[in-house]
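Enquirer: what follows is a predicted protein model with its sequence.
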Amino acid sequence: MARLIHSMLRVLEEERSIRFYKETLGLRVVDRLVFETFTLVYLAGEDGPFELELTINHGRTEPYDLGTAYGHLAVSVADAQAEHDRLSAAGYPVTPVKTMTHGSGENPRVVGTFFFLTDPDGYRIEVLERGAPGRFI
C-alpha cells in the first residue's frame, strides 16, 4: 500500500520560505541537497513522517504562476482560534476563522473549524482544528 511521504512546492527565496514555515508551522530543515540548477530543502514537524519539499530553481527571479489547479496544503492544530490569533498578531496573512457544517435542520454536523494562511509565494495552507473528519488529523 502506498504511503504519502512529501509534497513539493517551488519557492523563490529559500531563507524566506524556511523562516516562514518555521515561524508559522514549527517545521525544521531535515535535509538540504544542492544540485547544479536547483536546491531541495526538506522540512518536517516533530510529530510526523510527512515532509514538505521546497524546490529552489537557481537563477529564478519571477514568481511562479500557481494556476487554477493548486488547492492547498492542510495542517491540524489543537486550537484553530489560538493559532489564528498568534499568526495574525505576528502579521501573517490569514483569513477569518470559519466553522463548516454539513446537513441542515436541528443537528447539522460540524465538519471543521479552520482558516487559511498564505505563504510568501502565494501557496494557501488550511489550518484545521483537530477533531474534524479525516483519518489522521
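Expert: Sure thing, it's come through. The structure presented is a predicted model; accordingly, all values stated were derived computationally and were not measured.
Enquirer: CA only for contacts and neighbour counts going forward, please
Expert: Will do.
Enquirer: which ones are touching residue 50?
Expert: Under the criterion of CA atoms under 8 Å, 6 or more residues apart in numbering, the neighbours of residue 50 are 4, 5, 6, 44.
Enquirer: by neighbours, which of the residues you listed wins?
Expert: residue 44 (21 neighbours; other CA atoms under 10 Å).
Enquirer: didn't that one look like it was pressed against residue 25?
Expert: No. The pair residue 44 / residue 25 is not scored as a contact, 9.5 Å apart, by CA atoms under 8 Å.
Enquirer: okay, one more to line up with it:
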Amino acid sequence: MFTFNHFNFNVKNLEESLKFYHDALGLEEISRNDQPDFTIVFLGDGRTGFRLELTYMKGRTKPYDLGEQEYHLALTADNFEKAHAYHKKNGWICFENTAMGIYFLEDPDGYWIEIVPDGAYMAARTKE
C-alpha cells in the first residue's frame, strides 16, 4: 500500500517562488534542508499532509526545460469564486476552461497549478 507524500518543482529563484506560493495559495514553509549545493523547502497547506517540495540548485541561472507542460499540480479552492477573483486581480491566471469550471495559475518558473472548485467538480471527474 502506498500513500502520497510530496510533489517536487525545481525552482530558479527560491525567494520569488516562496513568495508566489504563499501569496497565491497560502502555502507555508514547513521544513527546509539547506546544503552547500542546493536547498529543499517543503510547503504545506496546514490542512492535509500533502507537501510541495521546492528544490533550489544554488548557482543555477538557466530556466528549467518544462517540456510540453503536460502535467500540473491541482489544488481545491473552498471558495472558488473568491479565489478566482483574487488570482485574476493579481495576474496569475494563465488559462481558463470555463466549460469545465477550472483555471490554471503559472508560477515564476512556468509550472501550471490547476484550481478546482470544492465538491461537485471532483465528484463528477472521478466518475469518468
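Expert: Received it, and whenever you're ready, just let me know what you need. These numbers were taken from a predicted model, which means no experiment stands behind them.
Enquirer: list the TM-score for the superposed pair.
Expert: The TM-score (TM-score structural alignment, normalised by the length of structure 2) is 0.88; 123 aligned residues with a CA RMSD of 1.6 Å.
Enquirer: which of the contacts of residue 50 of structure 1 fall within strands?
Expert: Under the assignment DSSP state E, the contacts of residue 50 of structure 1 contribute 6, 44 to strands.
Enquirer: which among the contacts of residue 50 of structure 1 gets closest to residue 90 of structure 1?
Expert: residue 44 (21.7 Å; CA to CA).
Enquirer: aligned to that closest one, what sits in structure 2?
Expert: Mapped onto structure 2 by TM-score structural alignment, residue 44 of structure 1 lines up with residue 44.
Enquirer: the helix ranked longest in structure 1 vs structure 2, average distance?
Expert: Assignment by DSSP state H gives helix 14-25 as the longest helix of structure 1. Compared with structure 2 after fitting, helix 14-25 of structure 1 has a mean deviation of 0.4 Å; criterion: mean CA distance after the TM-score superposition for structure 1.
Enquirer: now the element after that helix, going C-ward?
Expert: Downstream of helix 14-25 of structure 1, the next assigned helix or strand under DSSP states H and E is strand 28-34.
Enquirer: quick one: the helices in structure 2?
Expert: 14-25, 80-89, 120-126.
Enquirer: circling back: could you identify the most distant pair in the contacts of residue 50 of structure 1?
Expert: Using CA to CA, the two most remote members of the contacts of residue 50 of structure 1 are 4 and 44, lying 13.3 Å apart.
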